[in-house]
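Undergrad: Quick one, fold the following:
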Amino acid sequence: MGPDGTWSIGELAAQAGVTVKTVRFYSDRGLLPETTRSAGGHRRYGPEALERLRLIRSLRTLDLPVPAIDPLLDREDALGDALEDAIARQLRELGTQLAALRWREAALRLLHDCPPEERADRLRLIGAVSVPPDTTVLARYWRRILPVRLPACQVARIVDAAVPDLPTDPAPAQVLAFARLHATVTAPCPGGSDGGRPPSAAEQAPGFRPAVLYDGLAEAYELTAPAVGAGRSPQPGEALDCFVAAHAGAHGTTDSPAFRRRLRRQLADSAHPVMDRYWRLAGELVPHPTLGAAHDWLRAALDTHLEAPVAGR
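TA: As a prediction, the model looks like this:
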């Protein structure tokens, strides 16, 4: 340190245990202001520069980018809050990177362990999916096939329930399930159809109210969830009554034995292989029952109800 209490760039670098190139790098970017210049025009730094340089090094060990460090240094009076925000942001970015690595590892294991004759097909499926995967394409698919007359808030709730949350640490089989799900909703369809479940004849009938149907279905599926999750056999009860009432209300009628028989036929006619495939694959990605599983349980419960012998016969 010189007689004026300042260091040269080399002395500051030695004090901080960094290279002169590092000090010059931060100084040139305004992160390390010099105190003065020598008579020869060389940079001189005071003790505060050493503290700031040590702070910069600490922040860089957290892998914070230089542009993110500058605002922290300018807000020394609120460094605690600013640093907390920067760390939270860095944790989110790191979480995304780790998720990408886990998905990539599972994809590589999937390819490594599969029979050679299946490898090219699986590679094609996996190559069409971003890493980490993005469910935007699934949400877009649902928004495309839902009735246009549904309120936006209702569409948002349905999409949120229908699009599976992806595991952060997937098994290879789950990587394959999502790749197949992605391929299912993005595959070109003959005749330019949506590729999902087409509207049934009942849904195209005059006076059909889709908002009433989907509100009722949401309640019925919620009532069904405990039974489906526990693996109980489909049986008539409150959930089935709610399910039938949703369909009846959507058509402006009431629940009756005749309506239940008609609904059974309508549900059989409206079954669609693409939707069946969607729910089967989605079920491999989440630990809880899907809406598709709840729907199938209720359909089976309706069958059980209609096939039960009538009392007294």
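
Undergrad: Going by C-alpha atoms from here, please, whenever you check contacts or count neighbours.
TA: Fine.

Undergrad: what sits against Leu12?
TA: By CA atoms under 8 Å, 6 or more residues apart in numbering, the residues touching Leu12 are 23, 45, 50.

Undergrad: State the next helix or strand along the chain beyond the helix or strand harbouring it.
TA: Under the criterion of DSSP states H and E, Leu12 resides in helix 9-16. The C-terminal neighbour of helix 9-16 among helices and strands, as given by DSSP H and E, is helix 20-28.

Undergrad: want to put them side by side, so please do this one too:
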Amino acid sequence: MSHEVAWSIGELAERAGATVKTVRFYSDRGLLPETSRSSGGHRRYGPEALERLRLIRSLRILGLPLPEVRRVLEDEGAAGRVLEDAVSVRLRELGGELKALRWREAALRLVRECPPAERADRLRLVGAVNVPPSTAPLARFWRAWLPPRMPARATSAFLEVAVPQPPDEPAPAQVLAFARLHAMTTAPCPGGRRPQPEVHRVAGAGGATVLYAGLAEAYELVGPLLRRARDPYPGEALDAFVAAYARAYGSRDTRGFRRPLAARLAAEPRLNRYWELTAVVRTPEGGRPEPTAGSADDWLRTALERDNATAA
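TA: The predicted model follows:
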């Protein structure tokens, strides 16, 4: 007499705490080993099928799709690596899903907490933004703003500074600021083209590359001063700022250069609203505003004006 365990599909389901429908589903796909068939052709299962069913359910509870579950079960030699890869992929997916849920929660709070007269406008703004939000529209805006044929490395470095990343756990104010940035950068511009700063046309692509590299250095020097709320003043940061323009124009940093530079900068198109919103996106709720390229540029322009006034 054979003492081999042979459970029916119902008995296996009961031992595993699953439904008969679930057991049949995995069995039909060849994921549960059968020990035998009854005289009537019904499947019989043993302890191996019970352990396999428990593993399958654990993997499915973790959110692994069926193809990944099959890979873990079938490739015994590489099961550890396959499982690690599958879990890593799922963790990345869950990260995106959680970010999307937090964004939706903050957007709902934004709509709930605003005055009723503003709700339609808020809904329109946040409804135009993908969830989780994408920075692609902002990057496209700046690529159109930057001079043509600017080297890819220089463009990437500038975009890293200019394009704020949506926070993983946003406050309603950050959702609103990012939505307004999205609306600003996707709206059609008058005449169908964006106003290009005069410095781009004067310096050309090569000069603009030199300029942006120098400005990045100057902005970095200003960052600590902005965090300490220091008033603009002549110094190392201003020298780096002026030197960037001088190199871009093939000139030297002299008093005769600084005066017309201040006048030229005052006439340039400004994106003050963009930088104000960027500061909100980058600042945690209740925190102090983080420096942006815009706030650093404002500080340096004021420092240049004061330096010129003192020299005069």
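
Undergrad: picking up where we left off before, the helix holding Leu12 of structure 1 against structure 2, how far on average?
TA: Taken over the aligned residues, the distance from helix 9-16 of structure 1 to structure 2 averages 1.8 Å (mean CA distance after the TM-score superposition for structure 1).

Undergrad: what range in structure 2 matches that helix?
TA: Under TM-score structural alignment, the alignment places helix 9-16 of structure 1 onto residues 9-16 of structure 2.

Undergrad: cool, stretch 240-255 of structure 1 as well?
TA: Using TM-score structural alignment, stretch 240-255 of structure 1 pairs with 238-253 in structure 2.

Undergrad: is it true that Ala225 of structure 1 lies in a helix?
TA: Yes: assigned with DSSP: H, G, I helix; E, B strand; the rest coil, Ala225 of structure 1 falls within a helix.

Undergrad: And it, how close does it get to Gly5 of structure 1?
TA: 73 Å (CA to CA, to the nearest Å).

Undergrad: Compare the two (neighbour count), which wins?
TA: Taking neighbours as other CA atoms under 10 Å, Ala225 of structure 1 and Gly5 compare with Ala225 leading, 19 against 10.

Undergrad: Alignment lookup: the more buried one to structure 2.
TA: Residue correspondence to structure 2 (TM-score structural alignment): Ala225 of structure 1 is matched to Gly223.

Undergrad: Tell me who's in contact with its match.
TA: 291, 296.

Undergrad: okay, and stretch 83-91 of structure 1 goes to which residues in structure 2?
TA: Residue span in structure 2 matched to stretch 83-91 of structure 1, by TM-score structural alignment: 83-91.

Undergrad: mean deviation of that stretch from structure 1?
TA: Mean for stretch 83-91 of structure 2 is 2.3 Å (mean CA distance after the TM-score superposition for structure 1).

Undergrad: next one: that stretch to chain centre, how far?
TA: Distance of stretch 83-91 of structure 2 from its chain centroid, counting by CA atoms, centre = their mean, to the nearest Å, is 21 Å.

Undergrad: neighbouring contacts of that stretch?
TA: 63-64, 68, 72.

Undergrad: and with 10 Å instead?
TA: The contact list for stretch 83-91 of structure 2 (CA atoms under 10 Å, 6 or more residues apart in numbering) reads 59, 62-65, 68-69, 71-73, 78-82, 93-97.

Undergrad: pretty sure Ala68 of structure 1 contacts Leu59?
TA: Yes: with contacts counted by CA atoms under 10 Å, Ala68 of structure 1 reaches Leu59, the gap being 9.4 Å.

Undergrad: If you count surrounding residues, which of those two has more?
TA: Between Ala68 of structure 1 and Leu59, counted using other CA under 10 Å, Leu59 has the larger neighbour count: 19 against 13.

Undergrad: so who does the more buried one touch?
TA: By CA under 10 Å, 6+ apart, the contact list for Leu59 of structure 1 reads 53, 65-66, 68-69, 72, 83, 86-87.

Undergrad: Is Ala205 of structure 1 in a helix, a strand, or coil?
TA: coil.

Undergrad: Which of the contacts of stretch 83-91 of structure 2 fall within helices?
TA: Using DSSP state H to define helices, the subset of the contacts of stretch 83-91 of structure 2 located there is 59, 68-69, 71-73, 79-82, 93-97.

Undergrad: For structure 1, which segments are assigned as helices?
TA: 9-16, 20-28, 47-61, 66-74, 79-113, 116-127, 136-145, 152-162, 172-186, 210-230, 238-250, 257-270, 273-283, 291-307.

Undergrad: how about those in JSON lines, adding distance to Gly41 of structure 1?
TA: Converted to JSON lines, the helices of structure 1 look like this (distance: least, CA to CA, whole Å):
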{"stretch": "helix 9-16", "distance to Gly41 of structure 1": "12"}
{"stretch": "helix 20-28", "distance to Gly41 of structure 1": "14"}
{"stretch": "helix 47-61", "distance to Gly41 of structure 1": "18"}
{"stretch": "helix 66-74", "distance to Gly41 of structure 1": "26"}
{"stretch": "helix 79-113", "distance to Gly41 of structure 1": "33"}
{"stretch": "helix 116-127", "distance to Gly41 of structure 1": "57"}
{"stretch": "helix 136-145", "distance to Gly41 of structure 1": "57"}
{"stretch": "helix 152-162", "distance to Gly41 of structure 1": "63"}
{"stretch": "helix 172-186", "distance to Gly41 of structure 1": "61"}
{"stretch": "helix 210-230", "distance to Gly41 of structure 1": "75"}
{"stretch": "helix 238-250", "distance to Gly41 of structure 1": "83"}
{"stretch": "helix 257-270", "distance to Gly41 of structure 1": "83"}
{"stretch": "helix 273-283", "distance to Gly41 of structure 1": "68"}
{"stretch": "helix 291-307", "distance to Gly41 of structure 1": "73"}
